[in-house]
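Chemist: pasting the sequence and the predicted coordinates here, then a few questions.
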Amino acid sequence: MGAAYKILGKTVQPHVLAISTFIATAAVTSYFTIKPKSRDETENTSPLNQTSDGKSSTANADGKDDDVMKSIEGFLNDLEKDAKQDTKAS
């Protein structure tokens, strides 16, 4: 047999130590990624996703946010104007 480690008075083979390290790392990682959010984390949502009454909302029932839609439409209109000016100049 090869070398072994003594941990808390027990002899542990290196392959058992390696496997248990992988399992412990996976368990800790999955716990922190799957764990439900605490109340403090849910109350401190991003200000972009909050409405004026404080409730978290990303969009209305149609899936459209009026301010964002207006901004996008304005941007697209500006692009169309620039494209028209470029074609007239050419």
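Modeler: Structure received.

Chemist: every contact and neighbour count from this point should use C-alpha atoms.
Modeler: OK.

Chemist: compute the number of surrounding residues for Tyr31.
Modeler: 11 (other CA atoms under 10 Å).

Chemist: check the secondary structure at it for me.
Modeler: helix (DSSP: H, G, I helix; E, B strand; the rest coil).

Chemist: and the strands in the protein, which stretches?
Modeler: 5-7, 10-12 (DSSP state E).

Chemist: with respect to Phe22, which of those strands lies nearest?
Modeler: strand 10-12 (15.4 Å; CA to CA).

Chemist: ok, structure two:
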Amino acid sequence: MRQYNIALSAVESFYSVETGDWPGMIELFQERLEQVEVYREGVRRELYDSLRDPEFSWKSALWNEDFHVEEFETEGEARAFIENVVLPLVERVFAKVQS
């Protein structure tokens, strides 16, 4: 199984329940994406790669003994969180910096 360290680190850091779902963390994530091109590209690439990887489990990555983002019942629900919450933010930043 391939590791997606950049994407995992971003999601674990900025979406963790330990931050209390603080909206400022999402703003900080957006700022970092805007400011650091290599980070932005790495997060985006790894999110897409991980969603295409049938062996990678976002369900396990989002809730385990080390990290607590959200506990999902199914792998499909966990992947939907990445596709519908995290990826749109990354894509908005990409569109913004490209224009």
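Modeler: Cool, the structure landed. Computed from a predicted model, the values in this text were never measured in an experiment.

Chemist: can you give me the TM-score here?
Modeler: Superposed pair, TM-score by TM-score structural alignment, normalised by the length of the first structure: 0.23. Supporting alignment: 29 aligned residues with a CA RMSD of 2.5 Å.

Chemist: can I get the strands of the first structure in JSON lines including mean neighbour count and distance to Ile72 of the first structure?
Modeler: Converted to JSON lines, the strands of the first structure look like this (neighbours: other CA atoms under 10 Å; distance: least, CA to CA, whole Å):
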{"stretch": "strand 5-7", "mean neighbour count": "10", "distance to Ile72 of the first structure": "63"}
{"stretch": "strand 10-12", "mean neighbour count": "11", "distance to Ile72 of the first structure": "63"}
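
Chemist: I'd like those strands as TSV, with distance to Ala89 of the first structure appended.
Modeler: Below are the strands of the first structure laid out as TSV (distance: least, CA to CA, whole Å):
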stretch	distance to Ala89 of the first structure
strand 5-7	79
strand 10-12	79
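
Chemist: what residues does stretch 91-99 of the second structure touch?
Modeler: Gln30, Leu33, Glu34, Arg40, Arg44 (CA atoms under 8 Å, 6 or more residues apart in numbering).

Chemist: my guess is the first one contacts Leu89, does it?
Modeler: Yes: under the criterion of CA atoms under 8 Å, Gln30 of the second structure is in contact with Leu89, at a separation of 7.3 Å.

Chemist: mind listing what Ser20 of the first structure touches?
Modeler: With CA under 8 Å, 6+ apart, Ser20 of the first structure has no contacts at all.

Chemist: which helix runs longest in the first structure?
Modeler: helix 66-89 (DSSP state H).
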